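Undergrad: The sequence isn't on hand, but the structure is:
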């Protein structure tokens, strides 16, 4: 099933493109999207097309911060009806959990995980889109950063932001946008903050309005059934670098037993092994060409405890060693706009 995203993902695309001397209408047509979509935020469009549009816009304009410039203009209201529900959650932690619950209504390829690590919390964020590049990822993380800031105000002081891709030629815009340490070529995409920040009470939360918002969202027309295949893929993308992407862990994360998950996949002629292998292939293509990662690090990020096991798997999937793939790849180490 084709993964969809609300056209609201392109909010402010036209303004940023025009500022950079790029014709947004022509760009949308080239991507196979109608220009009217920008005025129809709840219209669903193919997530892959949106991802390719952002990468092409950055390449054409030479602006490596294109996606982040869009994020800088985003408001909480751009989440549509879900924004009311988010505004009235008792804490930022509950906001994030509520957002995760409703991600399928916003972007079926977006995955977010809240992971407590002692006194810190890691907010992992991934896009399960083969066409996803730095623009889509930076847009998604930038929007999450802005949302947390809108809800916490001056109390929102994350420790760091992390990207698995390399740094842009100029980090000036990134440093103005993120008021924290920025790590490129990191082990994950996402944010790190104090756990205590997520549990600060939201003085504006109104449970009556939150209940009203839930009922309004439940009554929305055209709500597609959540795809178990996409939900499993998203969980694997998030869990693979931590070494916890097992069938049992994914099932628990989705709130079901391992047997139930296997039965759901069987009904769709799918296996967990098949899905984890496909995710590994996608991430391998992203990481192996990035010379900033040594191949031992790539092996660990793909869930392998030894380099030899990773090399055997890679040879079976791609017909050559990861060293050979890297040395013969014409693609630069993720420094493209």
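TA: Yes, it's here. Please read these numbers as outputs of a predicted model, since none were measured by experiment.
Undergrad: only C-alpha atoms for contact and neighbour calcs from this point on.
TA: OK.
Undergrad: And the residue nearest the centre of this structure?
TA: residue 126 (3.1 Å; CA atoms, centre = their mean).
Undergrad: pretty sure it is in a strand, no?
TA: Yes: under DSSP: H, G, I helix; E, B strand; the rest coil, residue 126 sits within a strand.
Undergrad: Where does the residue lying closest to residue 104 once chain neighbours are set aside sit: helix, strand or coil?
TA: Nearest in space to residue 104, with sequence neighbours left out and distances taken as CA to CA, 6 or more residues apart in numbering, is residue 226 at 6.6 Å. Here residue 226 is recorded as coil under three-state DSSP.
Undergrad: so how far is residue 101 from residue 226?
TA: For residue 226, the distance to residue 101 equals 11 Å [CA to CA, to the nearest Å].
Undergrad: which neighbours do these two share?
TA: Residues touching both residue 226 and residue 101 (CA atoms under 8 Å, 6 or more residues apart in numbering): there are none.
Undergrad: neighbours around residue 231, how many?
TA: 18 (other CA atoms under 10 Å).
Undergrad: Could you say which helix or strand holds it?
TA: Assigning secondary structure by DSSP states H and E places residue 231 in helix 228-239.
Undergrad: Can you name every helix or strand that that helix contacts?
TA: On a contact count with 3 or more CA pairs under 8 Å, 6 or more residues apart in numbering; DSSP states H and E, helix 228-239 meets strand 110-117, strand 120-127, helix 247-253, helix 258-267, helix 272-288.
Undergrad: tell me the angle it makes with strand 110-117.
TA: Computed by axes from the mean of the first three to the mean of the last three CA atoms, to 10 degrees, the angle separating helix 228-239 from strand 110-117 equals 40 degrees.
Undergrad: ok, structure two:
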């Protein structure tokens, strides 16, 4: 299965694209993504599609620094729930170690290593896409994001010894010099950041020792194993694709980088089918959406991928034994008591 990334990997994409005169919705559609899905940052999407999108956007905008510019939109929150724990780690070493050990929780494409030698620390960033494709923009986005994380821990005046890229320098290195300073180098043997190892022992100024225990307990409760099951991946993709109206096993298989028969086979091994997962996901989401009185039933029908409100109404009655409006009223009455 091809690796997935959280939708937060595209934080700032819409804003940056528009500022450069691009149509982000049209570009995302070309790679099978939908801008509406970016509203929920904890959903998972195809990593290859994101990498392809960044390359298309850089070419369309005629900006070789597109990925690096996107990194400037990165915040700790872009890492998802793990960011809450990182903030409370006692020092940079502990925080980076946690971040790298669990990077599969926010990005399955990334394969990052931290090494120390002769007083120097090196973060080497690698991307595993499951296929050969151009990834200059994604690499610069990843290195830029790690640089921002280090700045967050070490202060805005901190500078690395060098920032390295394997690809050649762009025609205009202005953005790279502004972001990294004069230490950026191109045509090197790896992509990453080199700095003094002593910086790893710097205390984390954001940390609150009294919150650390709670943060770690919280993390232990949400931490997931590196090997996410196929049904879990399919559920995530169903949630992303439902609002687009293109939720099909063909589209899911395309996002996972396999054919539909492979998806069927993996689901069967878990006692599931695509239809059963689709229906179960719709039931779960319907309970959340219908309980929210601010959402119209027509809007909910769209979010659940139904072609018309009448189709949603028939499905809801079959699943819940009453109309959506009746279910909403009963839920409201129960809450009042």
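TA: Ah, there it is. The shown structure was predicted, so the numbers you read here are calculated from the model rather than taken from an experiment.
Undergrad: that older thread, indicate which one of the helices and strands packed on helix 228-239 of the first structure is closest to residue 88 of the first structure.
TA: Among those, the nearest to residue 88 of the first structure by CA to CA is strand 110-117 (19.2 Å).
Undergrad: before we move on, the earlier item: measure the residue nearest to residue 104 of the first structure to residue 195 of the first structure for me?
TA: As judged by CA to CA, residue 226 of the first structure and residue 195 of the first structure stand 30 Å apart.
Undergrad: Which one's more surrounded, the two?
TA: Of the pair residue 226 of the first structure and residue 195, residue 195 is the one with more neighbours under other CA under 10 Å, namely 18 against 13.
Undergrad: picking that back up, present the helices and strands packed on helix 228-239 of the first structure as CSV; the columns should include distance to residue 77 of the first structure.
TA: Below are these laid out as CSV (distance: least, CA to CA, whole Å):
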stretch, distance to residue 77 of the first structure
strand 110-117, 18
strand 120-127, 21
helix 247-253, 29
helix 258-267, 35
helix 272-288, 32
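Undergrad: which of these is buried the deepest?
TA: For those, average neighbour numbers computed from mean count of other CA atoms under 10 Å are highest in strand 120-127, which has a mean of 21.
Undergrad: Please name every helix or strand in contact with the stretch of helix or strand residue 210 of the second structure belongs to.
TA: If you go by DSSP H and E, residue 210 of the second structure is part of helix 209-222. Applying 3+ CA pairs under 8 Å, 6+ apart, we find helix 209-222 of the second structure packed against helix 82-86.
Undergrad: The helix it packs on: average distance to aligned residues in the first structure?
TA: Superposed on the first structure, helix 82-86 of the second structure shows a mean distance of 1.0 Å to its aligned residues (mean CA distance after the TM-score superposition for the first structure).
Undergrad: Mind checking what helix or strand follows that helix in sequence?
TA: helix 92-101.
Undergrad: That following helix: how far from the chain's middle?
TA: Chain-centre distance of helix 92-101 of the second structure: 19 Å, with CA atoms, centre = their mean, to the nearest Å.
Undergrad: Would you mind getting the angle between it and strand 120-127?
TA: 20 degrees.
Undergrad: ok, which stretches of the stretch 1-150 of the second structure are strands?
TA: 4-6, 44-46, 110-117, 120-127 (DSSP state E, counting those that start in this stretch).
Undergrad: can you redo these as TSV with distance to residue 183 of the second structure?
TA: Converted to TSV, those look like this (distance: least, CA to CA, whole Å):
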stretch	distance to residue 183 of the second structure
strand 4-6	30
strand 44-46	33
strand 110-117	19
strand 120-127	14
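Undergrad: And the ones you listed: which comes nearest residue 166 of the second structure?
TA: Of all these, strand 120-127 comes closest under CA to CA, at 10.8 Å.
Undergrad: Contacts for that closest one, please.
TA: 109-116, 139, 142-143, 190-198.
Undergrad: Stretch 199-215 of the first structure now?
TA: Taking CA under 8 Å, 6+ apart as the rule, stretch 199-215 of the first structure contacts 81-82, 84-93, 151-152.
Undergrad: now do 7 Å
TA: 84-85, 87-93 (CA atoms under 7 Å, 6 or more residues apart in numbering).
Undergrad: same question, stretch 62-79 of the second structure
TA: Under CA under 7 Å, 6+ apart, the answer for stretch 62-79 of the second structure is 8, 11-13, 16, 54, 58, 83, 106, 137-138, 140-141, 144-145, 170, 175.
Undergrad: Mind giving me the PyMOL command for buried ones among the residues you listed?
TA: Only the buried entries of those go into this PyMOL selection, using 16 or more other CA atoms under 10 Å:
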select buried, resi 8+11+12+13+16+54+58+83+106+137+138+140+141+144+145
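Undergrad: The helix or strand where residue 268 of the second structure lies maps to which residues in the first structure?
TA: Secondary structure assignment for residue 268 of the second structure, by DSSP H and E: helix 260-269. Aligned by TM-score structural alignment, helix 260-269 of the second structure falls on no residue of the first structure.
Undergrad: Quick check: what element follows that helix along the chain?
TA: Next along from helix 260-269 of the second structure, by DSSP H and E: helix 274-291.
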